[in-house]
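In: Everything below, folded, please.
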Amino acid sequence: MLFYDFEVFKYDWLVVVLDMTAKKKHVIINAPDELKALYEQNINDIWVGFNSRHYDQYIFKAILCGFDPKKVNDYIIVKGKPGWQYSSLFRSYPLNNYDVMMNIDRGLKVFEGFMGNSIKETSVDFNIDRKLTPEEIKETVKYCTHDVEQTVQVFLQRKADFEAHLSLVKIASGNTLDLSLIGKTKPQLSAIILEARKSEYIDEFDIDFPDTLQISKYREVMEWYMNPNNRRYTDDKDKKMQLNTMIAGVPHTFAWGGVHGAIEKYCGTGHYLMADVASLYPSLMIRYNLHSRSMKDPKKFVDIYNTRIKYKAEKNPLQLPLKLVLNSTYGVMKDKNNALYDPRQANRVCVYGQLLILDLIEKLEGYCELIQSNTDGILIKLPDGSQKTYDMIDDICWEWEQRTGLTLEFDEYHKVFQKDVNNYLILPPGELYDENGKPLWKSKGAYVKKLSNLDYDLPIVNKAMIEYMVHGTPVEQTIEQCNELKEFQLVSKISNKYTCILHGEQPVNEKCVRLFASKDAADLGVKKIHATTGKAAKLQNSPEHCFIFNDAVNGVAVPAKLDKQWYVNLANRRLKDFGVG
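Out: The predicted structure is shown next:
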């Protein structure tokens, strides 16, 4: 396995390659023959990069083809075109490329910031209109090497994802291991596994309703979907088509992408039940024949579903790649570039799911209080904790399960903190941790999610809020007792819509910065400058007074000027959004 990264200038290019098997580093500068020799020596190995699916692999192939890599760079970066379109000759140089980057990622520098590593940029201008000096080459090699090393770290954090991807490749290869498929995305591999054949459809909104549906009170929702005028994604003003209405006393939004409703800024204690539909979308596809019509044989989807259930019960790790196949199928049915493309079936799956959840809410209304509903489940509060009440709710749910062919999974909770349907923390009635110390509470949303090395933004605020919600610890106590600077970091990166970041009135060399609130009035705020309008805008969530620390921050102690009160105030403001105070 080789990790690599290219840097391209007008008159120079270089690549740093870390061969993890041979434990060797290669630095190749303006030497296509040397690059070709390395390629041929490792043609059967896996080459790993960050954003390499869209960029580095095409720079690699361009050099092997004898093209000017700068022209390919500009084709991809400046013109915004996919690299594979540049030349059909790229196919002459197969590359087993694995991209660590996911669609949700904001860039390697952000991950470097989250991990507490240096996020300083090179001072060498990538638009320089001359050959680089030896000093500039040296600095660029150092910068590039750092990025390759960081890519290795991100890969190690996502090793389970790689292993699942490799398992998908094996399934798609017919239980061999055809590494030429490693560069495919998971949805592309799913299409291969399900033997999908790309087709064109013109019946995107030719939808119906499940024959098991029983809705009487909230028929306005059904009527909204039946109305031909609503069968589009946006209106004439490009606003999202949706229905806003009250369901069981809770404001709800129904749309072509799902349903959600919640009591906002809610905090309460009592007897709560969360009822989620097990594997909703795959279950709907099987029960109501809503598979992509591009599948060669829908029975294969059913077989994968049943095998995954069996593996899950056996705690077989092979259940994960099968889960990826099942869960990715719905999403790609609206991807025109995927062989599973079938937008009508995707809309039917979504509408069926929404209406059947609404059906369940209608049957439960009057016997409990609805706290939230989402695409695949509901959270309700029971009037008491008696067996009679539980049995009554269970009977209603059982009838719904028998009629719809779907299965509900239940979890009991004792306390709820809820900002909205996508941001909440709920506590179980008994122990808060299992025998291994794993938390038994459930949380969702940016403010209270479980943190990781690749998602470590304002961690002290997150920890202070969770400590308050779970243990009743005042946020001031959690924040004041912490003296690790990394815990207070706010990592912010500007997009290509902005030219630079200003700290006060001084431009910052980096487009990704690590910020800390400051008690020093001389430490000014940070702004971003719009590339088109030239207007300045405050960086999101940034303090009015802050200092920047883009060096490695792991192990660094809190300085005297860190404004801990700013973090206390932010935590308290966020707690109010969850109904506290």
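In: switch to C-alpha atoms for all contacts and neighbour counts from now on
Out: Fine.
In: helix, strand or coil for K419?
Out: At K419 the chain is in strand, as set by DSSP: H, G, I helix; E, B strand; the rest coil.
In: I have a second one here; can you model it like the first so I can compare?
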Amino acid sequence: MFTFYWLLQNESSFTAVLKTENEVQVITDRESLKKALDSVSYLVSFGNYSTMDKQFALLLSNNKSKYLQKNISIDLSQELGNKTIEEIGFRLGHDLKAKTAKDFCQKRIEICEYIFSKREEYLESKFQIVKEFDLDPRFVMKTRAGLAAEVLKAKKQPKTPNVLMYDYDKRIYLNELPEKLINFYNNIKKQYIIDKDEKIKSEKIKMTLCGLTHTFGFGGVHAAKEKYKGSGDFLLIDVRQFFPSLILNNNFLSHAVKEKQLYKKLYDKKVDTGQETYKVLIAAVNGAMNNSYSNLYDPQKFYAVTVNGQLIITHLIMLLENFIEELIQTNTDGILVKINPAFESLINDLLSRWSEHYELDLKVTKIKNVWQRDVNNYILEKTAGEFIKKGIYSDVDYLSSAIPVIPAALNAYMLKGIKPQTFLIDVFKSEAIGQFYYIGKIARGYDAIEQQVGRSYKKLNNTVCGIATSNKKLGGIYQTKNDLHSKLPGSPVHFLPYDRATKKDIDMSWYVEEVEKFIF
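Out: Reported below is the predicted structural model:
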């Protein structure tokens, strides 16, 4: 059913490798390619929508069309952010050096097969949506937001000068919220009505709530106690399906959707069945309303959701303020609080009343230990012993950009008290060199990556992998633009590419310093 492929092309020739469960084909001529694709149901690759699919189409059509006419393809990079196949390959420990075009393609197909196995649930949800709603089979190529637009029969509307003319949720008692905060949003709206200048949406206001400085604007509200460690009784209070619920409760759905009942049907089916298909669809809608390429585009409704979300979370904080010991963290759809167990029953009653008033569903998780560097980097230990890890403390997987040994060392220190140097030496002795790999790639808008060697610079590939080395003859790695050099973020002072690196080349002191940056 699925055929993995990779294409390597130059000015005068090409090599395409197609792989199924049963065979591998290496193709170097147009007629053989055309014949092979006649029996393919789905082509699978990575980054192919922007490059290789178009190259295939041009080859098949004698340069007449950039679009595949007969084949449906799947791009495994879709909705993964700006990842490259080489980044993932290096993280998986693959050696990407190749002597032949065939070898080059096969090495990348191996990575595609791994990514496919990890994204089966994502892909299945798209196929299920297409089948469930009787959509064009080619729509499986769309993002989840694109599928949501199709299911809701959205017809793109011209942008209107009403972006910041948001309404408030009728359930909010504005007079019970901080006057300064309400005035901020009212004044933004009034100013926008006068001059229609959207730049005003970048305005922010800082306020202290429950002892924490909160920043409000037109995204999500965030606040956190920095460099905080605590043990005791904590409640992690999250609003389930927060933005989808606000959309439904207030008719904050894009004007592009004329049949509003379609969204409610999706929402109700999600609640009734719990199926991932419906959760995926309703969750995709809000972000799509702020995407100018989406048929659901309607920034006025998007900002109505984000503004009201911040006000409702603010009301939750104010409601609980006199009954909690500390507010530890505020995020887009919830809060973390420390409580006195004697007040837990009362707090639960308040939460029940709050959720009933706003017609929202809450999930409350009991936490016993908190390690929080800032709002984006923390570890929470549930009472049952499981961990919630975010940011630099997250466990490394095939999509992680962190050097594996660094979050591992941080977790060892935070949770077990193991000193960074001790942990790093143990990893050095017992594990593969890949635990020390730094992986970086060129950012959009830059020309190349270069390494300083002595007084000159050596050009490298656009995705690099290597270690921090004790060899001082090797310099750092830089992105270049207009002959100006900018250090690749997070890269070592002295860098040695992976294909020349051994454990004895590792500069352990650099890794210790990197870990200690995040210790508190």
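In: Can you give me the TM-score here?
Out: The TM-score (TM-score structural alignment, normalised by the length of the second structure) is 0.90; 505 aligned residues with a C-alpha RMSD of 2.4 Å.
In: So which residues of the stretch 1-150 of the second structure form helices?
Out: For the stretch 1-150 of the second structure, applying DSSP state H, counting those that start in this stretch gives helices covering 30-37, 52-60, 85-91, 101-118, 120-132, 144-151.
In: oh, I was asking about the stretch 351-500 of the first structure
Out: 387-404, 459-471, 475-480.
In: is it possible to export those helices to a markdown table including mean neighbour count and distance to N496 of the first structure?
Out: What follows is the helices of the stretch 351-500 of the first structure, written out as a markdown table (neighbours: other C-alpha atoms under 10 Å; distance: least, C-alpha to C-alpha, whole Å):
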| stretch | mean neighbour count | distance to N496 of the first structure |
| --- | --- | --- |
| helix 387-404 | 14 | 48 |
| helix 459-471 | 20 | 26 |
| helix 475-480 | 17 | 35 |
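In: Just tell me which of those helices ends up closest to R574 of the first structure.
Out: Nearest to R574 of the first structure, of all the helices of the stretch 351-500 of the first structure, is helix 459-471, at 8.1 Å by C-alpha to C-alpha.
In: burial of the equivalent of M508 of the second structure over in the first structure, as a residue count?
Out: Residue pairing (TM-score structural alignment): M508 of the second structure is matched to K564 of the first structure. By the criterion of other C-alpha atoms under 10 Å, K564 of the first structure has 20 neighbours.
In: contacting residues around K564 of the first structure?
Out: Listed by C-alpha atoms under 8 Å, 6 or more residues apart in numbering, the contact set of K564 of the first structure reads I479, E480, A517.
In: The last one is in what secondary structure piece?
Out: Secondary structure assigned from DSSP states H and E places A517 of the first structure in strand 512-517.
In: what's the most buried one of the helices of the stretch 1-150 of the second structure?
Out: Comparing those by mean neighbour count (mean count of other C-alpha atoms under 10 Å), helix 144-151 ranks first with a mean of 23.
In: tell me what that one is packed against?
Out: Taking 3 or more C-alpha pairs under 8 Å, 6 or more residues apart in numbering; DSSP states H and E as contact, the helices and strands that helix 144-151 of the second structure lies on are helix 120-132, helix 276-288.
In: now whatever helix or strand comes next after it, how far from the chain's geometric center?
Out: Next helix or strand after helix 144-151 of the second structure toward the C-terminus (DSSP H and E): helix 179-195. Helix 179-195 of the second structure sits 31 Å away from the centroid of its parent chain (C-alpha atoms, centre = their mean, to the nearest Å).
In: List of residues touching helix 179-195 of the second structure?
Out: Identification of contacts with helix 179-195 of the second structure by C-alpha under 8 Å, 6+ apart yields N162, L164, M165, Y166, L174, E198, I200, K201, I205, M207.
In: what residue of the first structure matches up with the fourth one?
Out: Taking TM-score structural alignment for the superposition, Y166 of the second structure sits opposite I207 in the first structure.
In: Would you agree its match is in contact with P343?
Out: No - when contacts are counted by C-alpha atoms under 8 Å, I207 of the first structure is not listed as touching P343 (10.3 Å).
In: between these two, which one's more packed in?
Out: P343 (25 against 18).
In: Now check the second structure for the residue matching the more buried one.
Out: Aligned by TM-score structural alignment, P343 of the first structure pairs with P299 of the second structure.
In: Would you confirm that that match contacts A288?
Out: No - P299 of the second structure lies out of contact with A288 (C-alpha under 8 Å); the separation is 9.2 Å.
In: about what we covered before: who does the strand holding A517 of the first structure touch, helix- and strand-wise?
Out: Applying 3+ C-alpha pairs under 8 Å, 6+ apart, we find strand 512-517 of the first structure packed against helix 108-114, strand 490-493, strand 546-548, helix 564-577.
In: rerun at 7 Å
Out: Applying 3 or more C-alpha pairs under 7 Å, 6 or more residues apart in numbering; DSSP states H and E, one finds that strand 512-517 of the first structure makes contact with helix 108-114, strand 490-493, strand 546-548.
In: Let's have these in a markdown table, adding distance to E139 of the first structure.
Out: Compiled in a markdown table, these are given as follows (distance: least, C-alpha to C-alpha, whole Å):
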| stretch | distance to E139 of the first structure |
| --- | --- |
| helix 108-114 | 17 |
| strand 490-493 | 22 |
| strand 546-548 | 22 |
